[in-house]
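Undergrad: here is the input, now give the coordinates:
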Amino acid sequence: MVNAFSALKAYLDSQVLGQPELTEGILLALLANGHLLVEGPPGLAKTRAVNALAHGVEAEFHRVQFTPDLLPADLTGTDIYRPETGQFEFQSGPLFHHIILADEINRAPAKVQSALLEAMAEKQITVGRTTYKLPELFLVMATQNPLEQEGTYPLPEAQLDRFLLHLKVDYPDAATEREILKLTRNEALHKAQSQPAAISQADIFSARQAILTLHLADSLEDYIVQLIMATRNGGAYSSKLPAWINYGASPRATIALERCARAKAWLADRDFVTPDDIQAVFHNVLRHRLILTYTAEAEGVTTDDVLTEILNCVPVP
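TA: Okay, the predicted model is just below:
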């Protein structure tokens, strides 16, 4: 089963050049049953990546462009009155697909974001007095543009915490840029690349169960907990952390870190988790869960700097 996901990873890398962290993050979110927030300038194939994922698995994909005039019903659906029957009939919205791309999520107002929050947290939506279950396979990939903040609605901390991972993508190097030119030219000439067989939803659910059975040593479990504790009680680990962190990570971060480390080990075809697995996903899992102090902002300290300091000061078992 791991081979199928390895083939999917290779396919994603062939479609999204120069962004291995993005393609791996998408697979980690899929395997760990979480949602993904991707931040980066326009034109870096964020939409292309999640679209390629939808082609690699048996799933329905829908893209929603978030705008200031978007309404919650545009996501959830609404009750439509049928004159011929004299009754209301529910017309489902985009959230009833398996894979959702929420493009520029921070451009939508709070009401729309709260509707998405219920879907992400509970895998259900409520319209009027009725609650509707969403598909068992449900993955939201939301994007943000860090370059343009005018007219945006920053995501509340409660919603940020619902995302399993927060990835940052940047421009490719010159060599990769040339490969992108070749790829787009070949696509324009209809030279399609080979695509692996689509992974069934049953295989995805089986992989999720297999990931939970991987061996995680007690010392590594304690290591995960200590990393999270360092975000809340930083003074016990480093003299710098109390001045930098205003609010630390929640228990949801502990769960996310363990799940992603397990998924990382499983993708590497190992039946046990190592400290390297935990450290490899640490920044992406915690990046959006910390609130820094004004002192940190004044000193130019970023969240990534704080997380690096935590990795350096918490002893590795």
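Undergrad: CA atoms for contacts and neighbours, from now on please.
TA: Fine.
Undergrad: you'd agree residue 91 is up against residue 79?
TA: Yes - applying CA atoms under 8 Å, one finds residue 91 in contact with residue 79, separated by 6.0 Å.
Undergrad: ok, residue 159 - how many residues close by?
TA: If you count neighbours by other CA atoms under 10 Å, residue 159 ends up with 15.
Undergrad: buried ones in the lengthiest helix in the chain?
TA: If each helix of the chain is counted by residues according to DSSP state H, the longest one is helix 251-267. Under the neighbour-count criterion of 16 or more other CA atoms under 10 Å, helix 251-267 has 253-254, 256-267 buried.
Undergrad: now the second one, please; I'll put the structures next to each other:
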Amino acid sequence: MVTVLGNLLIIMLISLDYRLHSPMYFFLSHFSFSEILTTTCVVPRMLADFLSKRKSMPFHEWFTQFYFYFLFGSTEFIFFTIISYDGYVAICHPLRYPATLTRPLCARLVTLAWVGSFLLILPSILLRSRLPFCGPNIIDHFFCDSAPFLNLACADVTFIELLDFVVSLVLLIGSLAMTIISYVYVIFTILKIPSGEGRQKAFSTCASHFTVVSMGYGIYIFVYVRPSQKQSLHLNKILFVLSSMVTPLLNPFIFSLRNETMKKALSEALGRVQAFTKDLRVIPVKNSNPCRFQS
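TA: Alright, predicted model coming up:
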């Protein structure tokens, strides 16, 4: 609930506060939305399994969770690259920022994130849907991950593992390389700023993005950029607890507490809510038929 409400709060603040109507916060709102979708794909079902003695799932439900989890997860990494590019333009070319990141370009970048992730994982999904399955059909995981799925297949899955490795390499390493290049240019530009206050403000803007990017890439590269994913399943479960629950929980606090504009918007919104609740407590009631006393 904290994860969903925290990311929803970010989306609402960006939608309602005029100071947050810029490309950076537009991308951040879509990133928060993908975080909500990624978390809700996994956590509600996991919590339901905690309360049930017989933990079973139909194949179509299992496959649906698998598909949407990796769809939304892939979208997040594309947004990492887009947000880093936004920071590069804002800090390295501030005068050209409004002319570069126009509304049509921002809309195309967001469309690229959602459609691009769909096209990346579609071949692997289609190949998995044609696999034969046998055995006890028991998955040693708290959600429908790729490696436990392949363990149940009664066929050679070498090609699918190779395809997953290539897709993960293109998505994770490719987007990470572009993100690192953007941040390298940003750091060199910040170091050239003469005033210490200007450098501190620029670093604080990028620090929240860099923290989220480091956590996201570190876990997924370790898990997926390997030729075979059948080893270290228990370690993968621990890492997925971090990626699907802890990281989305921390992201709203990282973005809100390290961003001055976001903190001001949040404090003003809380002030308006507090003033509204005070007005509701004191509501004058008029008597439409007052009693008249005569002597």
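Undergrad: overlay them and tell me the TM-score.
TA: Superposed pair, TM-score by TM-score structural alignment, normalised by the length of the second structure: 0.25. Supporting alignment: 120 aligned residues with a CA RMSD of 5.9 Å.
Undergrad: returning to that earlier point: which strands and helices sit next to the longest helix of the first structure?
TA: helix 2-15, helix 20-31, helix 201-212, helix 218-232, helix 275-286 (3 or more CA pairs under 8 Å, 6 or more residues apart in numbering; DSSP states H and E).
Undergrad: please identify the buried residues of the third one?
TA: Residues of helix 201-212 of the first structure classed as buried under the neighbour-count rule (16+ other CA under 10 Å) are 204-205, 207-208, 210-211.
Undergrad: check the last one too.
TA: Within helix 275-286 of the first structure, the residues that count as buried by 16+ other CA under 10 Å are 277-279, 281-286.
Undergrad: one more: the fourth one?
TA: Neighbour-count burial for helix 218-232 of the first structure flags 220-221, 223-232 (criterion: 16+ other CA under 10 Å).
Undergrad: point me to the helix or strand that includes the residue nearest the centre of the second structure.
TA: In the second structure, the centroid-proximal residue (CA atoms, centre = their mean) is residue 35; its distance is 3.1 Å. Using DSSP states H and E, residue 35 of the second structure sits within helix 23-51.
Undergrad: mind listing what's buried in that helix?
TA: Applying 16+ other CA under 10 Å to helix 23-51 of the second structure flags 23-43 as buried.
Undergrad: what about the helices in the second structure?
TA: Under DSSP H, the second structure gives helices at 2-16, 23-51, 59-92, 97-100, 103-129, 146-151, 158-168, 174-191, 196-224, 233-241, 247-257, 260-281.
Undergrad: elements contacting the longest one?
TA: Packed against helix 59-92 of the second structure by the contact rule (3+ CA pairs under 8 Å, 6+ apart) you find helix 23-51, helix 97-100, helix 103-129, helix 174-191, helix 196-224.
Undergrad: nearest to residue 248 of the second structure, of these?
TA: helix 23-51 (6.0 Å; CA to CA).
Undergrad: what's that closest one packed up against?
TA: Packing contacts for helix 23-51 of the second structure, counted by 3+ CA pairs under 8 Å, 6+ apart, involve helix 2-16, helix 59-92, helix 103-129, helix 247-257.
Undergrad: mind putting the ones you listed in TSV, mean neighbour count included?
TA: Converted to TSV, those look like this (neighbours: other CA atoms under 10 Å):
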stretch	mean neighbour count
helix 2-16	18
helix 59-92	20
helix 103-129	15
helix 247-257	19
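Undergrad: indicate which one of those helices is closest to residue 150 of the second structure.
TA: Here helix 103-129 is closest among these (CA to CA), at 8.3 Å.
Undergrad: dump the helices and strands packed on helix 59-92 of the second structure into JSON lines; add distance to residue 253 of the second structure as well.
TA: Converted to JSON lines, these look like this (distance: least, CA to CA, whole Å):
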{"stretch": "helix 23-51", "distance to residue 253 of the second structure": "12"}
{"stretch": "helix 97-100", "distance to residue 253 of the second structure": "27"}
{"stretch": "helix 103-129", "distance to residue 253 of the second structure": "23"}
{"stretch": "helix 174-191", "distance to residue 253 of the second structure": "22"}
{"stretch": "helix 196-224", "distance to residue 253 of the second structure": "10"}
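Undergrad: for residue 85 of the second structure, which of these is the nearest?
TA: Closest among those, using CA to CA: helix 174-191, at 6.0 Å.
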